[in-house]
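**Q** need a 3D model of the sequence below.
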Amino acid sequence: MSFDYDLFVIGGGSGGVRAARVAAAEGAKVALAEDDRMGGTCVIRGCVPKKLMVFASSYREAMAEAQDYGWTVHAGGFDWPSFQAKLNGELDRLEGVYRNLLNNSGVQIYDARGKMKDAHTVALSTGEEVTAKHILIATGGKPALPGMDNDHLGITSNDIFHLPELPKRILIVGGGFIACEFACILNGMGVEVTQYYRGAQVLRGFDDEARGLVAEMMIKKGVDLHVGTNIVEMRREADVDDTSLMTASDATKGLTEDKEAELRHTYGQGKGGPIWVKASNGTTQVFDQVMFATGRTPNTEDLGLDNTGAKLGRRGEIIVDEYSQTSQPSIYAVGDVTNRVNLTPVAIREGMAFVETVFKGNPTKVDHELIPSAVFTQPELGTVGLTEEEARDQEPVDIYCTSFRPMQQAFIDREDRVLMKLVVSKETDVVLGCHIVAPAAGEMIQLAGIAVKMGATKAQFDQVCAVHPTMSEELVTMKTPMRSA
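**A** Model (predicted):
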C-alpha cells in the first residue's frame, strides 16, 4: 500500500517538531499538523513565558537588596502592558523559528487540527485527508478545571499571559509546581497573592525538607499560603449580572488553547467584577481573579483514537510501550499526552528515540530514571534522584544536609535561607538523590545531575575541591551525616 507520507505528526510542540525534523533528515517524507501556535505548551504558554515572568518578578526584591548594598535605586510600579508586549514579541519570534526549522527540514506543515480516521489516515479540519505509514501523536496536555460549580469563573495557567491587566488580589488554587511558581511570580510583581492547597504541604512528590523550606520562604516573601484548605463555593459579586456570562464550555467549544484563553476573559474571566470565595476553613474573601492550578490532563479529546484501536488510560493518556508505540502498531505517541514524565526535554528525547527506532532501525528506549528537574519558585528548588522519603523505604540511607543564610543575603541581614541535601546509600555510598533550595538551584542541579546519573559516590563528591565562596560548595564539604534513615 502506498501512503502520502512516511510520517505524519499530530502536534507542533517540542517533541513533535523534533521528531518531524529528525525523521525528515533521514530522508522520510514528513508532514505535521498543528491547529494552534507552533511551539506547543513549553514555548507558547509554559516554560518560556513563565521563566521570563520569573525574571521580571525578581527585580523588585533585587532592587530592595541593592538599596541595602548602598545603591540609590527605587522599584516603581510594574508595567505589565509593556512587559506583555515584549513577551508577545518574543513568543512570535520563537514560533517563527519553529516554523523555519520545519520548513528548512522539508516538513510539510498543515495549520489544521488532525483527527484519526483509521490507523493510517488523518482527517484534517480543512476537509483534507492524508495517509501515512507511521503516525506520531504529540498533542501534549492542557490545564484541568476542578469540576466544581462556577469554576468557569476562574482562569488557568494558559490564561495568565493574556490578562489585559494584573489583578490587585488573586487566589491561586493548587499546590503543585505551577501553582507555587505563579504564586511567587505574581507576588513579585506586586499582586496580593493568596494560595489554597487541600493537601498538608505544597509540592507533593518532592523531598519533604526541601518543599517545607520553599513553603516557608514563600510565606516570608508575602504569599498568603493556606494548606489543608480548598474552595467550597465561588460566585460573582451580587452586583454583577451573571446571567450575561457564558460558561467556559459554551464560549470556548472547539477553539484552540490560545483562542480559548483570549475569549475566556470576555466570558467571565477578565471582565465581570470580583469573585466571592468561601473556603473549607470557613473564611470568605473577594478576589479580582481566581486561578486554578489543579492539574493537567493529556490532550486526547476528539483525536479519533477510538477509530484506531490505540488504548487510553484512566486519565485519558495514550498507553504506549517502552518504545512509545501504542497498541496499534502504526501509531506512536510522545510527550505529555502519554503522561509518563511530563517535561519538555523528556518529550524531545522520546521524539528522538522514536526516530531511532522507526526510521534508523535502531530500537531505542528512553531512560526515564534520574531526570533532573527544577521548580522556579523564589527561591528555586532543584532535584534529581530519590527523595529522603523514597530512599529510606528502599534501603538504609545517610542524610547529609545543611541549611544556612547565603552570604549575599546574610550581609544585609535578610532572612533568606538555602538548603543543600544529599541522600546516600549506606551500603554502596552512592548518592541516590540531591536536593537544592536556593537562588539558581535549577542551574546547580543540572550539573549535580551529571554526577548522580553517573552513579557517583559520596566519597567521589568529597574528592572534588570546593569553589569558594559559593553556596554550592556545601555539596562537597558536608563530611558527617546529619542523620540516618
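**Q** please count neighbours and contacts with C-alpha atoms only from this point.
**A** OK.
**Q** not counting sequence-adjacent ones, nearest residue to Asp4?
**A** Thr131 (5.2 Å; C-alpha to C-alpha, 6 or more residues apart in numbering).
**Q** doesn't Arg37 make contact with Ile109?
**A** No: using C-alpha atoms under 8 Å as the test, Ile109 is too far from Arg37 to be in contact (11.9 Å).
**Q** which one's more surrounded, the two?
**A** Per other C-alpha atoms under 10 Å, whichever of Ile109 and Arg37 has more neighbours is Arg37, with 24 against 17.
**Q** what separates that one from Gly96, distance-wise?
**A** 10 Å (C-alpha to C-alpha, to the nearest Å).
**Q** ok, now Gln409?
**A** As defined by C-alpha to C-alpha, Gln409 lies at a distance of 41 Å from Gly96.
**Q** second chain to compare with the first, below:
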Amino acid sequence: MSDYDYDLFVIGAGSGGVRASRIAAAHGARVAVAEEYRVGGTCVIRGCVPKKLLVYGAHFAEDLKDAQRFGWNVPEVEFDWATLRDNVLGEVDRLNGLYGQTLSNNNVDVILERATVSGAHEVTLASGRKITARYILIAVGAHPHSPEFPGSEHGITSNEVFHLEKLPRRVVIAGGGYIANEFAGIFNELGSKVTLINRSDVILRGYDESIRDRLLQISMTKGVEFRFNCGFESIDKNDDGTFTVMTKGHDPLIADIVLFATGRVPNTDGLGLAEAGVELDQHGAVKVDADNKSSVDSIYAVGDVTNRVQLTPVAIREGQAFADTIFGNKPHRVDYDCIPSAVFSHPPMAGVGLTESQARNKLGSVSVYTSDFRAMKNVLANRNERALYKMVCDGTTGRVVGLHMIGPDSPEILQAAAIAVKAGLTKDQFDQTVALHPSMAEELVLMK
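**A** Below you'll find the model as predicted:
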C-alpha cells in the first residue's frame, strides 16, 4: 500500500489538468483532481470555445448581406443577442458535463472545491480536509488582468462578456492583443460601435507586421475605431447606466460596456506555493524545467500557470508529456518550435514559425514571397476585402521558416500548412505541389 492517499493530485480541471489526470489514470495511477469552478477550464467555459461560437454568430452579418449577390432573396432580419448568448452557454454546459464524464470514465476522483498546497505532498481542501499525494500537479491556468485607475471597477473582462444581458450599442475595448481584436470584430459585426484603446502604437505584437497591418486596415474600413498611445484616466458611471471614459489626450467616450483585454495573470495567489518552497517568477507564474517540474521535486505545473505559451493545445501536450513521463515510462518533452496560432478576427489571421523581422534577425539572408488577392467569394459579393499570404524562407537553403496569412478560413488552411513548416520543407517543394483549383489554399503553392 502507498504511503499517500493518491499517486497524483491535480489542482485545476482545465485542458492541461484533465489530460494529465486521464492519461495518468490510464497508466494505472490513483488520481484525484480538484476544481473550484467548473470542469473544462478557461478554454471550454469562458474562452476559446464560447468565443469561437460568437465569432461564427457574428459572421452571419456579412454572410446574409453577401447572399443577396449570390441570388438569395434575404428578407429584413434582426439579431437577437439573448438567443446567441443562451445557445452558446448551453453548449458550454454540455461540454462541462462531457469533461466531467471523461474523468469519471477514467476512474479519476473529481473534487469540486478549492484546493491549496500545504506541503510537498499535501493539499488542503476548502472544507479543511487534507489529502496526501506522491505528486502534485498545478494546472490552475490564468485569469484576465484588470488595470487599476479611478473607476476601473466599472470595466468587465472576457470572463463576464459571455453573460451580458443585452447587446451593447457602444463598446470600448482596452488592449491590442488577440482577445481585444477578436471581440472588436465580434461586436462590430453584431452592430455595436467599437473603439479599441491601446497604450502602444501597434496591435498584435509578435505577429507578422504585414498581416497585422492588413487586419488594422480592414478593421478600420469596417468601422472599428482605434486610439493608439492612449491610456485611461477614469471611468464614470452615468445616471442612465452608461459610462463616460476619459483617456489621455483624446475626447471622452460614452460606452455601454468597457472591456479589459490587457493580458492574463497566472492563478497562483493564495495557492500556498511559495510557502511550500515552489519558486515563482515576477508575474506569479510557476517556474518549471523542461519536464514541467517546479523547484520542489514532487510538485509539477502545466499550462497557462507556467506562462510559457498560453495556448490550450500546448497545455494539453504538457499534461500528456507529464503523465507519460512520470507514470507511463514513456519520457518525452514538448517541442515548442513552430507552434501555429490564430486570431479569430474579422477576417481571421493565422501564422506559424518566424515572422519576416524575426527571420532577418536570426538568419540574415531571407527570401519573402507573398500573394495579395481577393477571395473568389468576395469578388462576386462585391466586397473589396483582400487576403494576404506570406511565406518567409531561409535565403540560403530555401527552407520555409514562416507562413502567415489573413483572409477567410486562414486558420483552417494554416493547420495543414504548419505540418510542412514543421517538417522543414522548402519553397521548391511547395512549388512542385499541384494547386487545388479553385481554392484560396492554392495560393500557398503559387507565391512569387
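**Q** need the TM-score from the superposition.
**A** Remark: TM-score between the superposed chains equals 0.98 [TM-score structural alignment, normalised by the length of the second structure]; 446 aligned residues with a C-alpha RMSD of 1.1 Å.
**Q** what's the counterpart of the residue nearest to Asp4 of the first structure in the second structure?
**A** In the second structure, Thr131 of the first structure lines up with Thr132, judged by TM-score structural alignment.
**Q** and its match, how many neighbours does it have?
**A** 20.
**Q** you'd agree it is up against Ser118?
**A** No: between Thr132 of the second structure and Ser118 there is no contact under C-alpha under 8 Å: 9.6 Å.
**Q** which stretches in the stretch 201-350 of the second structure count as helices?
**A** Assigned by DSSP state H, counting those that start in this stretch, the helices in the stretch 201-350 of the second structure fall at 209-221, 312-327.
**Q** read off where the last one ends up in the first structure.
**A** I take that to be helix 312-327 of the second structure. Against the first structure, helix 312-327 of the second structure falls on residues 344-359 (TM-score structural alignment).
**Q** which element follows the helix or strand where Ser104 of the second structure lies toward the C-terminus?
**A** Per DSSP states H and E: Ser104 of the second structure is located in helix 81-105. The first helix or strand that comes after helix 81-105 of the second structure along the chain, using DSSP H and E, is strand 109-111.
**Q** burial measure for Asp258 of the first structure, as a count.
**A** Asp258 of the first structure: 17 neighbours (other C-alpha under 10 Å).
**Q** which SS class is it?
**A** helix (DSSP: H, G, I helix; E, B strand; the rest coil).
**Q** any figure for the gap between it and Val48 of the first structure?
**A** 15 Å.
**Q** how about Phe354 of the first structure?
**A** Phe354 of the first structure is 25 Å from Val48 of the first structure, by C-alpha to C-alpha.
**Q** between the two, which one's more packed in?
**A** Per other C-alpha under 10 Å, whichever of Phe354 of the first structure and Val48 has more neighbours is Phe354, with 27 against 17.
**Q** Asp182 of the first structure matches what in the second structure?
**A** No, residue 182 of the first structure isn't Asp; it's Phe. Per TM-score structural alignment, Phe182 of the first structure is aligned with Phe183.
**Q** show me what contacts its match?
**A** Ser345 (C-alpha atoms under 8 Å, 6 or more residues apart in numbering).
**Q** before we move on, what SS does it have?
**A** helix.
**Q** over to the one 4 residues further on?
**A** For Phe187 of the second structure, the secondary structure call by three-state DSSP comes out as helix.
**Q** what number of residues lie near it?
**A** Phe187 of the second structure is flanked by 21 other residues according to other C-alpha under 10 Å.
**Q** show me the helices in the stretch 51-200 of the first structure, by range?
**A** 80-105, 177-188.
**Q** among the ones you listed, which is the most enclosed?
**A** helix 177-188 (a mean of 24; mean count of other C-alpha atoms under 10 Å).
**Q** that helix vs the second structure, average distance?
**A** Superposed on the second structure, helix 177-188 of the first structure shows a mean distance of 0.4 Å to its aligned residues (mean C-alpha distance after the TM-score superposition for the first structure).
**Q** quick one, what contacts Ser200 of the second structure?
**A** 228-230.
**Q** ok, now with 10 Å
**A** By C-alpha atoms under 10 Å, 6 or more residues apart in numbering, the contact list for Ser200 of the second structure reads 175-176, 227-231.
**Q** so which of those residues are in strands?
**A** Among those, DSSP state E puts Arg227 in strands.
**Q** which among the contacts of Ser200 of the second structure end up buried?
**A** Buried members of the contacts of Ser200 of the second structure, scored by 16 or more other C-alpha atoms under 10 Å, are 175-176, 227-228, 230-231.
**Q** distance of the aligned partner of Ser403 of the first structure in the second structure from Leu380 of the second structure?
**A** Residue pairing (TM-score structural alignment): Ser403 of the first structure is matched to Asp372 of the second structure. From Asp372 of the second structure across to Leu380 of the second structure, the span is 17 Å (C-alpha to C-alpha).
**Q** list residues touching both of Ile109 and Arg37 of the first structure?
**A** 12, 99.
**Q** identify the farthest-apart pair in the buried ones among the contacts of Ser200 of the second structure.
**A** Gly176 and Gly231 (12.2 Å; C-alpha to C-alpha).
**Q** mutual contacts of these two, please.
**A** Contacts common to Gly176 of the second structure and Gly231, judged by C-alpha under 10 Å, 6+ apart, are 197-200.
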